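> Model the structure of this input:
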Amino acid sequence: MPEQPPYLGIADVLRRRVAEREWTSGDRLPSRAQIAQECGVGENVVRRAQELLISQGVLEGRAGSGTYVAEPRKRVRVVRSAAREQPQSSPFRADMKAVGRQGDWESRTDAKVPAPAEVATRLGTTEGDLCVRTAYEFLADGKPVHLSTSWEPYEVTGGTLVVLPEGGPHAGAGVVNRMAALGINVSHAVEQPEPQQATAEEASLLGIQKAALVTHIRRTYYSDEGQPVETADIVVPTALCEIVYEVPISR
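Coordinates of the predicted model:
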């Protein structure tokens, strides 16, 4: 039988120390250099062991802070359904409330950002046309569970009270409600889910291992005239969320 890679043995050691409660939930682990010295291995071996345990939910990495014993986390349910677009309400907060968790989000908006080629194609505009870009981190009990980056054509919302998705009198109302304030009826959305591996930035924001499995959803909202009014890239980590699609049946 071939000998197992050293990092698997170190992962077993770290997992056992957590199981025996030498380190408990929320505890910061010693530095990689210290663990490497204690175990007689190189720091790269410790790094690979920690990355494995992060992907398994035993540990969590915090950018610029270190590696910690992960708090127990249950997967949250992310429901995709047009029927959940209700006036002045948040489907995400409703989902979290249903499972006894506090749903919230953090966002950062940049106005007048030139559209990359792919985004322009999805919005039916020209590469370089100005957009309003908003990056979201969706949180359950203060912990990130999925990400989204939204693009809206500036020519649609520019100079109106809804130009900033998270600012003004319609802040946080969602695309459907905000567009309705402009007299635009959003009739449907198209979503394209695809399995991918998390980028380094996504992994850092979500507290998962780089290259961990995520579902990347390309979503575009259309008006009843067929005009794209918003497109988004949604990143849902498999380890933290399950995706459920609700499909209405017409009779």
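> For the rest of this, base every contact and every neighbour count on C-alpha atoms.
Will do.
> Now the element after the host helix or strand of residue 145, going C-ward?
Using DSSP states H and E, residue 145 sits in strand 143-153. The helix or strand immediately downstream of strand 143-153 is helix 154-157, counting by DSSP H and E.
> got the contact list for the strand holding residue 145?
76, 119, 123, 129-139, 202, 205-207, 229-237, 240-241 (Cα atoms under 8 Å, 6 or more residues apart in numbering).
> quick check, distance from that strand to the centre of its chain.
7 Å (Cα atoms, centre = their mean, to the nearest Å).
> Do you have the helices of the protein handy? List them.
In the chain, the helices defined using DSSP state H lie at 6-19, 32-39, 43-55, 91-98, 117-123, 154-157, 175-180, 200-206.
> Make a markdown table out of these and add distance to residue 186 and mean neighbour count.
Below are those laid out as a markdown table (distance: least, Cα to Cα, whole Å; neighbours: other Cα atoms under 10 Å):
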| stretch | distance to residue 186 | mean neighbour count |
| --- | --- | --- |
| helix 6-19 | 50 | 17 |
| helix 32-39 | 52 | 14 |
| helix 43-55 | 38 | 20 |
| helix 91-98 | 17 | 17 |
| helix 117-123 | 14 | 18 |
| helix 154-157 | 13 | 18 |
| helix 175-180 | 6 | 20 |
| helix 200-206 | 29 | 18 |
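> Just the buried residues of the contacts of strand 143-153.
With burial judged by 16 or more other Cα atoms under 10 Å, the buried subset of those is 76, 119, 123, 129-139, 202, 205-207, 229-237, 240-241.
> Just confirm residue 46 contacts residue 9, I think it does.
No - Residue 46 lies out of contact with residue 9 (Cα atoms under 8 Å); the separation is 9.8 Å.
> Let's compare: structure for the following, please.
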Amino acid sequence: MPREAPYLAVADVLRARILAGEWGIGERLPSRARLAEEFGVGRNVVQRAMDRLIIDGLLEGRAGSGTYVRMPRERLRLVRSRRGERLGGSPSLVGSKERGKADAWDAHSQVRVPAPEAIAERLAISPGDPCVTTHYEFLTEGQPVQLSVSWEPMGLTGGTPVVLPESGPLAGKGVVRRMRSLGVVVATVIELPRPARATRAQANLLGISFGDLVLQIERTIYDTDGRPVETADIVIPDMRREVAYEFAVDPP
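Have a look, this model is predicted:
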């Protein structure tokens, strides 16, 4: 049988001691050097063990201060369903009291932003082609719970009243209705969820620590011809939300 990695063994011991109350909520743990000496391991092993417990939500790192026992936080469930979400824009406020559902948001759009290579590939356009990009910050009861950056090709919406997702006659109505106004019918949505660590910018916006675990969802929306009409990167802090997917079942 393979031997357990040393940092996992240290993490298990620290977890047990935390749960037993050796360090209370909000209390700082001993330094890495002290714990390394106590366990007879290197400081890097202790750091990896602490990182593991930070991911698990037991600890939190405070820059320049140390590592502390984290206050337990309830994780709200976010249900991702085509029936319950307004794709590509502000969430519907109908039923906004549902737990975990965003009840407010901030949005900022820019036009004629050159598509980076990765975005161009997702939108089936050429790198550098002009796009509209919109940055969203979603809140639940005043707490930031989700970020999103959306990209739409201006070759599709440029010069139309719906070029900006949050302005114009269909402001905040989402990709489906805005595209339909142009005669474009949305048919398919593909989401690729991946675990990631929060960047400094994301951590600042979400009120979490740099490197905290987040769920990053790459979403692309296609019309009936298979043409991508919008792509977005969605970031959800793991400590605050768990994500559930709801699928409709076709009747037999």
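> Figure out which of the helices of structure 1 is closest to residue 221 of structure 1.
Closest to residue 221 of structure 1 of the helices of structure 1 is helix 175-180 (Cα to Cα; 8.1 Å).
> From the rest of the structure, what touches the closest one?
85, 87-88, 162, 165, 170, 185-186, 230.
> now that we have those residues, which one has the most neighbours?
residue 230 (26 neighbours; other Cα atoms under 10 Å).
> so that residue makes contact with residue 222?
Yes - using Cα under 8 Å, residue 230 of structure 1 makes contact with residue 222 at a distance of 7.5 Å.
> Quick one: the strands in the stretch 101-250 of structure 2, in order.
Taking DSSP state E, counting those that start in this stretch as the test, the strands found in the stretch 101-250 of structure 2 are 104-114, 130-140, 143-153, 186-197, 213-223, 228-237, 241-245.
> Save those strands as CSV, and put in distance to residue 174 of structure 2 too.
Shown next, in CSV, are the strands of the stretch 101-250 of structure 2 (distance: least, Cα to Cα, whole Å):
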stretch, distance to residue 174 of structure 2
strand 104-114, 13
strand 130-140, 12
strand 143-153, 11
strand 186-197, 11
strand 213-223, 11
strand 228-237, 11
strand 241-245, 19
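> Out of those strands, which is closest to residue 17 of structure 2?
strand 213-223 (23.0 Å).
> by contact count, what packs against the closest one?
When contacts are defined as 3 or more Cα pairs under 8 Å, 6 or more residues apart in numbering; DSSP states H and E, strand 213-223 of structure 2 sits against strand 186-197, strand 228-237.
> got a list of contacts for the longest one?
When contacts are taken as Cα under 8 Å, 6+ apart, the neighbours of strand 186-197 of structure 2 outside the stretch itself are 176, 179-180, 210-224, 226.
> swap in stretch 215-228 of structure 2?
With contact meaning Cα under 8 Å, 6+ apart, stretch 215-228 of structure 2 is reached by 122-124, 184-196, 229-238.
> Going by neighbour count, which residues of that stretch are buried?
Neighbour counts using 16+ other Cα under 10 Å place 215-223, 227-228 of stretch 215-228 of structure 2 among the buried residues.
> Can you tell me which of those is closest to residue 14 of structure 2?
residue 215 (25.8 Å).
> Give me the distance between the closest one and residue 235 of structure 2.
6 Å (Cα to Cα, to the nearest Å).
> Repeat that for residue 133 of structure 2.
According to Cα to Cα, residue 133 of structure 2 and residue 235 of structure 2 sit 16 Å apart.
> same check, this time on residue 208 of structure 2
From residue 208 of structure 2 to residue 235 of structure 2 the distance is 12 Å (Cα to Cα).
> Equivalent analysis for residue 107 of structure 2, please.
Taking Cα to Cα, one finds residue 107 of structure 2 at 15 Å from residue 235 of structure 2.
> quick one: contacts for residue 203 of structure 1?
Contacts of residue 203 of structure 1 (Cα under 8 Å, 6+ apart): 209-212.
> All set, thanks.
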